[in-house]
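Visitor: Build me a structure from this.
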Amino acid sequence: MSAHQPGSPPAPTVWHCFQCSDARAMIDWLVEALGFVETLSHAEEGQIVHAELLWPEGGGVMLGDQRRGADDPHSKPVGTGLAYVVTADADVVYARAKAAGAEIVMEIHDTDYGDHTFSARDPEGNVWSVGQYLGQPLP
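Guide: Have a look, this model is predicted:
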């Protein structure tokens, strides 16, 4: 395991994971509309079983085509995900999402707790909130 390089985003230690009816289209949307970077995509029998996309400012998501079978504990309904993505400049990501034709479900605004945020729905129904709120430090 390599050490974190100063000035570079830390490697993800928590991943938001979800399933898609069309993982390839979802990957393309996340790259174009929000600015994720695809780092891995593994397919078997024409389906993406595991893909990883990194957020340039740190963190990432894992996704794949919906798994079939009631005995799979990872099988979840498509389009039911909700993720919060932290950025240093929500206005830039908002402009990118708008330019890509993303469905904005909450316009960019400031919150009482110090966030500058917006939310967009992806083509499968998941909601992606993007903002500048870093959360509270560990006590």
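Visitor: Please count neighbours and contacts with C-alpha atoms only from this point.
Guide: Will do.
Visitor: where exactly do the helices run in this protein?
Guide: Using DSSP state H, the helices of the chain run over 23-29, 90-99.
Visitor: In contact with the residue nearest the centre of the chain, which residues?
Guide: Closest to where the C-alpha atoms of the chain average out (Cα atoms, centre = their mean) is Val61, at 5.3 Å. Contacts for Val61 (Cα atoms under 8 Å, 6 or more residues apart in numbering) come out as Trp15, His16, Cys17, Glu52, Leu53, Leu54, Trp55.
Visitor: To check against the first, give me the structure of this:
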Amino acid sequence: MNTRKDMNIWPGLTCNDPLAERDWLTRLGFEPGILVEGDGPGEVIHSEMLWPDGGRVMVSSACKTDSTFTTPIGTGNVYVVVSDPDAVYTKATDLGATLVRDMAEEDYGSRGFSITDPEGNLWSFGTYAG
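Guide: As a prediction, the model looks like this:
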């Protein structure tokens, strides 16, 4: 039985509209975490979105003054372990997410699917927890 609760690696995504991304992720099932806004319009220095089953992702804006951790928009690829992939799949389709890989049972014991978010990042949701 796997009892790990890995929460020490946080992917970060750069977005054109990080506030809209946070809203989209909230409607998908993430919980809003810290939000540090900058001085410029729409500037998000740092923010966190928490997944109820454990883990989190950081979301920031492409327009922030300190571009040290800015990555190209739409190049993120995140895997999220879920306890109920069907519920997340329903939310994703209700949001109009672009389906990249339909729900499937994998040979390695996972059930999951993949979508892209409005910024072009790839999100995979599945039951495989390692």
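Visitor: Superposing both, give me the TM-score.
Guide: The TM-score (TM-score structural alignment, normalised by the length of structure 2) is 0.88; 125 aligned residues with a Cα RMSD of 1.9 Å.
Visitor: Could you provide the contacts of Val61 of structure 1 in JSON lines, with additional columns for neighbour count?
Guide: Converted to JSON lines, the contacts of Val61 of structure 1 look like this (neighbours: other Cα atoms under 10 Å):
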{"residue": "Trp15", "neighbour count": "14"}
{"residue": "His16", "neighbour count": "14"}
{"residue": "Cys17", "neighbour count": "16"}
{"residue": "Glu52", "neighbour count": "19"}
{"residue": "Leu53", "neighbour count": "21"}
{"residue": "Leu54", "neighbour count": "20"}
{"residue": "Trp55", "neighbour count": "21"}
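Visitor: biggest separation within these, which pair?
Guide: Cys17 and Trp55 (13.6 Å; Cα to Cα).
Visitor: Tell me the counterpart of Val78 of structure 2 in structure 1.
Guide: Matched across to structure 1, Val78 of structure 2 falls on Ala83, judged by TM-score structural alignment.
Visitor: Run the chain-centre distance for stretch 106-113 of structure 2.
Guide: Distance of stretch 106-113 of structure 2 from the chain centroid (Cα atoms, centre = their mean, to the nearest Å) equals 19 Å.
Visitor: mind checking the end-to-end distance for it?
Guide: Stretch 106-113 of structure 2 has an end-to-end distance of 10 Å (Cα to Cα, to the nearest Å).
Visitor: Same question for stretch 47-59 of structure 2.
Guide: 5 Å.
Visitor: In contact with the residue nearest to Ser83 of structure 2 when sequence neighbours are not counted, which residues?
Guide: Distances taken as Cα to Cα, 6 or more residues apart in numbering place Thr127 nearest to Ser83 of structure 2, at 6.0 Å, with adjacent residues excluded. Counting by Cα under 8 Å, 6+ apart, Thr127 of structure 2 touches Val81, Val82, Ser83, Asp84, Pro85, Ser110, Arg111, Gly112.
Visitor: re earlier: output the helices of structure 1 in JSON lines; the columns should cover distance to Ser41 of structure 1.
Guide: Compiled in JSON lines, the helices of structure 1 are given as follows (distance: least, Cα to Cα, whole Å):
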{"stretch": "helix 23-29", "distance to Ser41 of structure 1": "9"}
{"stretch": "helix 90-99", "distance to Ser41 of structure 1": "23"}
